[in-house]
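> Sequence and predicted structure, then a few things I'm wondering about:
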Amino acid sequence: MKVTQTKIPDVVVFEPQAYEDSRGWFMESFNEFSFHAELKKIGLPVPRSFVQDNHSCSKRGVLRGLHYQMGPHAQGKLVRVTKGAAYDVAVDIRRNSPTFGMSVGVELSAENRKCLWIPEGFAHGFVALEDDTHFLYKTTDVYCKELERSIVWNDSDLDIQWPRCDDFSVSEKDASAVSLRDAELPTFYLPGTTRLVDLKIIGDERGSLISLEAGNILPFDVKRVYYIFGTLAEVSRGFHAHKNLLQLAVCVSGKCRMVLDNGTHTEDVWLDSPSKGVFINNLIWREMHDFSEDCVLVVFASEKYAESDYIRNYDDFIRIVKAQAES
């Protein structure tokens, strides 16, 4: 499989290997293990599992997009064309992203067999370049009409270089979509970022309950849960970062102070309530201090334990962060 990062590194072109002989050809159009392994090789996080497949057929000149969904049903998409050809476009709509507002365009066709990985945080659209173009895509969340949003395909601020066509065919809904400047945009989970979150309490006179579900509060599938307890007040823990791992940390009892460092600035976060959590993305150096005697810190993680994912030396962490920023 050939893997190529685009000018927006999070958007990736995959070219599966086809095996041909006199009878025809065969290829693996998707292999989850290989897909995850290739993303990890280039330092990108593993997405949530795909839960829905979509298939559209379009005449030449039909333009669909630019579509996205708000949380908690934001969608990552793995797209390909099985018949005909299309020009596929992804637009970065993550407000705090260094490539916010930039777009990537790739021609996908039955002939070149290319697939495009578009993670959550991007608006997506395409135009069919041939009649009877069949467009297939896998999504990391289900379609939700109430959370669907659109950005107009010809927004002048985006300056997307669509292929020349005498007359694009655009639905009334897509034609009346808003500009990026006026669009309602969700908050996305970026490398080198943290985010405090208030966890919804469900309770009555009997007591309280908090529910954490992937795709709702949790922006990743949980592969591992662990908890830290019985730590003495003068003991500090952590002192590492992760290359790919995503986490949510919650003190379900007591409190502790977390120091979170993205290589540019540092912030202190007190976790002192079971209704307060902090999302910790990959490439965040973390330390834990000032544990109370009754502290129980629970951590939900996107991957199983892997020592190879740890960055345990701070100088190495800074070097990796700088290298990624310059790439």
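The structure has been received and is ready for your questions. These figures come from a predicted structure and were not determined experimentally. Numbers count the residues shown, from 1 in each chain.
> make it CA atoms for all contacts and neighbour counts henceforth
Fine.
> residue ranges of the strands in the stretch 1-150 of the chain, please?
Here the stretch 1-150 of the chain has its strands, by DSSP state E, counting those that start in this stretch, at 2-5, 12-15, 18-21, 24-27, 52-58, 62-69, 77-83, 85-92, 103-109, 115-118, 122-128, 133-139, 148-150.
> can I get these in a markdown table with mean neighbour count and distance to residue 258?
Below are the strands of the stretch 1-150 of the chain laid out as a markdown table (neighbours: other Cα atoms under 10 Å; distance: least, Cα to Cα, whole Å):
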| stretch | mean neighbour count | distance to residue 258 |
| --- | --- | --- |
| strand 2-5 | 14 | 34 |
| strand 12-15 | 20 | 34 |
| strand 18-21 | 10 | 49 |
| strand 24-27 | 10 | 47 |
| strand 52-58 | 14 | 37 |
| strand 62-69 | 23 | 32 |
| strand 77-83 | 23 | 34 |
| strand 85-92 | 25 | 30 |
| strand 103-109 | 21 | 36 |
| strand 115-118 | 24 | 32 |
| strand 122-128 | 25 | 31 |
| strand 133-139 | 21 | 34 |
| strand 148-150 | 19 | 36 |
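> Dump these to JSON lines, plus distance to residue 169.
What follows is these, written out as JSON lines (distance: least, Cα to Cα, whole Å):
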{"stretch": "strand 2-5", "distance to residue 169": "30"}
{"stretch": "strand 12-15", "distance to residue 169": "27"}
{"stretch": "strand 18-21", "distance to residue 169": "33"}
{"stretch": "strand 24-27", "distance to residue 169": "33"}
{"stretch": "strand 52-58", "distance to residue 169": "10"}
{"stretch": "strand 62-69", "distance to residue 169": "5"}
{"stretch": "strand 77-83", "distance to residue 169": "19"}
{"stretch": "strand 85-92", "distance to residue 169": "14"}
{"stretch": "strand 103-109", "distance to residue 169": "18"}
{"stretch": "strand 115-118", "distance to residue 169": "23"}
{"stretch": "strand 122-128", "distance to residue 169": "9"}
{"stretch": "strand 133-139", "distance to residue 169": "14"}
{"stretch": "strand 148-150", "distance to residue 169": "16"}
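> another structure for you, compare them:
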Amino acid sequence: MTINDCRIIELPKFLDARGNLSFAENFTQIPFEVKRTYWLYDVPGGVNRGGHAEINNEELIIALSGAFDIVVDDGKERKTFTLNRSYYGLYIPKGLWREIKEFSTNAVALEFGSIPYDINDYIRNYEAFKAYAKSVENVSGCNTEKQNIPTESHSEIKLHGVFDSTIVELDKHHSDRRGNLTVVENGKTLPFDVKRVYYLYDVPGGESRGAHAHRELEQLIVAVSGSFTVTLDDGNCKRSFFLNRPYQGLYVKSGMWRTLEDFSSGAVCMVLASDVYKASDYIRSYDEFVQFRKENGK
């Protein structure tokens, strides 16, 4: 792969007076199947992160908040990309050296990987990377063909209550000098595979978002920046969770009516979802939600 195989991908952006929303799904905006999701935050000014190459891992990197530069190197040429909008992402093919630098205050870098973490896949020494780059044949282009995409299916509805939803303490890799990193990996951290991510930003004070339910979708909701409150409703009970740490997530099972409110200034709400967008999975009317619970109750 060469630098010319890197490209900026424009993500959907839905403008709303209550705050904006963008998303990325497997095999569409993300040109691979996500196996690992991680985010960098609290990076001190002047500190660089991620100076390495990965032999088999592809990446898509998004500036969820703030701005930073990504320097990509194929062993012959070097190029710098600036990310400063949450609706743009940089696709980096496997086998390229990359480093993230020039973090602005409160910047958050969201990264998707195509393989689970493998320590043997990393090249962390630049001289070793140059030797590797010379030893392999560079193949231009990348395969974005949609493949192995499961067809839509509906499992038996199982109703959950608000006390089935829990706060999940996520891995936090802390460094006093270089900032923090939190990782979510399919098959390990979550009881579902991440197939879509969407995030809310620019939410004005006093606004609420996300008043709906899902028939089958499971979610992990994270305050990657700032804070907000998530209120869950199972038709009988309500329960509220205050989220204000990027290393904690709220695991929400299917069949919950949920509302997001009390957004702090600059808050960014990230949601990792168990499936791609399906309009048929949404319940957007509370009366319809109550009827759904009655019809599927014991």
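That came in fine, so what should we check first? Worth saying up front: this structure is predicted, and the values here are computed from it rather than measured.
> Could you get me the TM-score between them?
After superposition, the two chains reach a TM-score (TM-score structural alignment, normalised by the length of the second structure) of 0.47; 149 aligned residues with a Cα RMSD of 2.2 Å.
> who wins for proximity to residue 261 of the first structure among the strands of the stretch 1-150 of the first structure?
Between residue 261 of the first structure and the strands of the stretch 1-150 of the first structure, the shortest separation by Cα to Cα is 24.6 Å, and it involves strand 85-92.
> which one of the strands of the stretch 1-150 of the first structure lies closest to residue 252 of the first structure?
Using Cα to Cα as the measure, strand 62-69 is the one of the strands of the stretch 1-150 of the first structure that comes nearest residue 252 of the first structure, at 31.5 Å.
> so the closest one versus strand 52-58, what angle?
Relative orientation of strand 62-69 of the first structure with respect to strand 52-58: 160 degrees, computed using axes from the mean of the first three to the mean of the last three Cα atoms, to 10 degrees.
> Make sure I have this right: residue 127 of the second structure is in a strand.
No - Residue 127 of the second structure is assigned helix when assessed by DSSP: H, G, I helix; E, B strand; the rest coil, not a strand.
> and it, what does it touch?
When the contact criterion is Cα atoms under 8 Å, 6 or more residues apart in numbering, residue 127 of the second structure has no partners at all.
> For residue 53 of the second structure, see how far away it is.
In this structure, residue 127 of the second structure and residue 53 of the second structure are 11 Å apart, going by Cα to Cα, to the nearest Å.
> before we move on, what about residue 293 of the second structure?
Relative to residue 53 of the second structure, residue 293 of the second structure is positioned 49 Å away (Cα to Cα).
> Comparing the two, which residue is more hemmed in?
Residue environment comparison for residue 293 of the second structure versus residue 53 gives the larger neighbour count to residue 53, 25 against 20, counting by other Cα atoms under 10 Å.
> Secondary structure element for that one, which one?
Using DSSP states H and E, residue 53 of the second structure falls within strand 49-54.
> Give me the buried positions along that strand.
Within strand 49-54 of the second structure, the residues that qualify as buried by neighbour count (16 or more other Cα atoms under 10 Å) are 49, 51-54.
> and which of the residues you listed is nearest to residue 243 of the second structure?
Of all those, residue 49 has the smallest distance to residue 243 of the second structure: 26.1 Å, by Cα to Cα.
> Name the nearest residue to that closest one, sequence neighbours excluded.
Spatial nearest neighbour of residue 49 of the second structure, chain neighbours left out: residue 100 (5.1 Å); criterion: Cα to Cα, 6 or more residues apart in numbering.
> just residue 210 of the second structure next, same as before
Among residues not flanking residue 210 of the second structure along the chain, residue 259 sits closest, at 5.2 Å (Cα to Cα, 6+ apart).
> Look at that neighbour and give its secondary structure.
strand.
> need the contact list for it.
208-212, 230-232.
> Neighbour-wise, which one of those residues leads?
For the contacts of residue 259 of the second structure, counting by other Cα under 10 Å, the largest number of neighbours falls to residue 232: 24 neighbours.
> and the nearest residue to residue 137 of the first structure once chain neighbours are set aside, what is it in contact with?
The spatial neighbour of residue 137 of the first structure that comes closest, neighbours along the chain excluded (Cα to Cα, 6+ apart), is residue 79 at 4.1 Å. Applying Cα under 8 Å, 6+ apart, we find residue 79 of the first structure in contact with 115-118, 135-138.
> which ones are touching residue 200 of the second structure?
For residue 200 of the second structure, the contact set (Cα under 8 Å, 6+ apart) comprises 19-22, 268-270.
> before we move on, back to that, so how many other residues sit close to the residue nearest to residue 49 of the second structure?
When neighbours are counted by other Cα under 10 Å, residue 100 of the second structure registers 20.
> looking at it, it is touching residue 62, isn't it?
No - shown here, residue 100 of the second structure and residue 62 do not form a contact pair, counting by Cα atoms under 8 Å, at 11.5 Å.
> what residues are shared contacts of those two?
Common neighbours of residue 100 of the second structure and residue 62 are not found (criterion: Cα under 8 Å, 6+ apart).
> Moving along the chain from the host helix or strand of residue 181 of the second structure, name the first helix or strand you hit.
Assigning secondary structure by DSSP H and E places residue 181 of the second structure in strand 180-185. Downstream of strand 180-185 of the second structure, the first helix or strand assigned by DSSP H and E is strand 196-201.
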